[in-house]
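Undergrad: sequence unavailable; structure follows:
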């Protein structure tokens, strides 16, 4: 089983190192790592955020463990050379269209949530976000209006095949959980969202065991704060999913706890924490590695067919937290490596 290890920028190398340590501690026969440059680190080394060699390593891997990309020193580059284009390029090149972002509150961290304990304790949801369409990949540019003013534009679009593909992912995820799917859109304003809603409704006939509801994205954001326990699975587009999943992270206590999987139709995936590169704390040993460790657990479950090993990692993370292990984002003082040690000890 070949793992492409892409640490990337900022805190990426620190957090992926801890996830690799946990995976190696499981002593899984035949598990090998192949590391490559990506993001700003790749641009500085070879002049492109997603070099051909990195893409080739990702293509031949069974799964990809990704750290983070983003480097303030690269912010002035042309858009196609910025570090963030690496993750967008990987998603597009490998057709990683289905992004799974679970969010639940660990019993020992209820007080870390920005919500009241009785509200936070009910959070156990999954956001299924489409990754290959929307304004992120639509036509975009700068132009001049007839009056001479500068105008930026980004076109949002989905075709029905793209919506149907991600809707299947949402319905199947709901079948594997509590049987409730909430489709989030903005159909009262956007034609793109109206098509989204129409296709999801059409597809619901194939999943009679799933209860389907719809919610406008602004209301969904409010409801995630007011009553997050009402949600089981949320399926939504690229832009709305990006925003809502970060909101969900603060509902559970820290963005350093949320893992994610980006899957193709066959189950090959890229696994990464949902937080960014955090350049302000890079190299200081302050980053929380748990989201990356939990992403590694998702990798074992969804791409490598090792659910028992995935369960072991998740139980070890919970045991470490229940034992009081805390990095700075959780109000503690453990370093990145020390948090990794706590998970290894529990494992």
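TA: Structure received. Source: prediction; values computed, not measured.
Undergrad: please make it C-alpha for all contacts and neighbour counts, starting now.
TA: Noted.
Undergrad: so the residue lying farthest from the centre of the chain is in which element?
TA: Distance from the centre of the chain peaks at residue 147, with 41.7 Å (Cα atoms, centre = their mean). Under DSSP states H and E, no helix or strand contains residue 147.
Undergrad: verify the contact between residue 82 and residue 38 for me.
TA: No. Judged on Cα atoms under 8 Å, residue 82 makes no contact with residue 38 at a distance of 10.8 Å.
Undergrad: anything in contact with each of these two?
TA: Among the neighbours of residue 82, those also in contact with residue 38 (Cα atoms under 8 Å, 6 or more residues apart in numbering) are residue 49.
Undergrad: so the two - more neighbours on which side?
TA: residue 38 (31 against 23; other Cα atoms under 10 Å).
Undergrad: buried ones in the helix or strand containing residue 343, by neighbour count?
TA: Taking DSSP H and E as the definition, residue 343 sits inside helix 336-346. Neighbour-count burial for helix 336-346 flags 336-344, 346 (criterion: 16 or more other Cα atoms under 10 Å).
Undergrad: repeat for stretch 280-291
TA: 282, 285-291.
Undergrad: for comparison:
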């Protein structure tokens, strides 16, 4: 078993705007090394489409082994229309799925926080989103994205059939539910578990296992169940009713993207993908902004680096046990926004539009 190096940070900028936003994260890491005498060991390599272009594969064995020994993986973004014609097994996104699966990163944390300064950037009324603070806990290595059998095969009459299997085991459900309950205890102590138990046996199992775990170990946490389609509606009707949302891989993918838009921009929100801790308390984890590679604005210097920078704040908190530093970085982001600085995606009247690097520099200046 390859040992995790406690302070090793692997930067995988990826494609599109990934390298631009990751550059700002690297500046932040170097600031902590220089000014706070932290000893982060930074490595950087290719992933996704950029790796395919050079090596013919979206994730080389060398990069995968680097990931195995890293405490923190900072991913930029992968994919884009350039690689639409690539065979499925070599598409840029397969690198992301392999990292999640092989590193056993089973719990995806996606906060949806509406910054006070950006209430008017949301498409919903200010009174609906003001003060919003939701945490979605999404199971990441099971369900329909990984279930077998899968594939496309010819059938009679010249037709083809596509098959994906939605499957969960009790242990897969219990381990991610435990993460949600533990996090809820540090927040408002409420969990809403979402599935489709009315039409899916896997959803029925999900509901039963979550309820059973709650009754055995987490009776102090308020638990309720909600069908995933109702949750989608409630997120735009009354989002502040939620604290922690626990859900599976497929529904978590959809609900977290919906929740992110309540805040005004995909460029604002981070995510963490966590594995289990070993006997030494070490844990592998990958952190990434939830936005995509946005090839239409790549290279223009207008991408919002806040989601990537806040992803590193999550790394400081969850992987490196540096809560104080995480809080300082989050506060620096807030103060840069307080100064009226905005990248193009969140620009509004009477604010000052800044570039990707200018926003990164402003956040670092607030750390000073």
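TA: Alright, I've got the coordinates. Predicted model, so just to flag it, every value in this text is computed and none were measured.
Undergrad: show me which of the buried residues of stretch 280-291 of structure 1 is closest to residue 176 of structure 1.
TA: Nearest to residue 176 of structure 1, judged by Cα to Cα, of the buried residues of stretch 280-291 of structure 1 is residue 291 at 22.1 Å.
Undergrad: the stretch 1-150 of structure 1: strands as residue ranges?
TA: Secondary structure of the stretch 1-150 of structure 1 (DSSP state E, counting those that start in this stretch): strands at 2-8, 32-35, 63-68, 98-104, 124-130, 140-144, 150-154.
Undergrad: who's in contact with the equivalent of residue 274 of structure 2 over in structure 1?
TA: In structure 1, the residue paired with residue 274 of structure 2 is residue 263, using TM-score structural alignment. By Cα under 8 Å, 6+ apart, residue 263 of structure 1 lies in contact with 95-99, 269-270.
Undergrad: and the helices in structure 2?
TA: Applying DSSP state H to structure 2 gives helices spanning 18-35, 49-55, 61-68, 92-102, 126-129, 170-185, 201-217, 228-237, 249-261, 306-318, 323-338, 356-367.
Undergrad: could you dump those to CSV with distance to residue 7 of structure 2?
TA: Supplementary listing: these in CSV, determined by distance: least, Cα to Cα, whole Å:
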stretch, distance to residue 7 of structure 2
helix 18-35, 11
helix 49-55, 25
helix 61-68, 13
helix 92-102, 19
helix 126-129, 37
helix 170-185, 23
helix 201-217, 33
helix 228-237, 37
helix 249-261, 29
helix 306-318, 10
helix 323-338, 14
helix 356-367, 21
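Undergrad: which position in structure 2 aligns with residue 177 of structure 1?
TA: Using TM-score structural alignment, residue 177 of structure 1 lines up with residue 187 in structure 2.
Undergrad: gap between that match and residue 135 of structure 2?
TA: 9 Å (Cα to Cα, to the nearest Å).
Undergrad: residues contacting residue 282 of structure 1?
TA: By Cα under 8 Å, 6+ apart, residue 282 of structure 1 lies in contact with 10-11.
Undergrad: what's the match for it in structure 2?
TA: So, by TM-score structural alignment, residue 282 of structure 1 is matched to residue 298.
Undergrad: please apply the same query to residue 89 of structure 1.
TA: Using TM-score structural alignment, residue 89 of structure 1 pairs with residue 98 in structure 2.
Undergrad: so what's its match up against?
TA: Contacts of residue 98 of structure 2 (Cα under 8 Å, 6+ apart): none.
Undergrad: can you count the residues close to residue 297 of structure 1?
TA: Around residue 297 of structure 1 there are 26 residues (other Cα under 10 Å).
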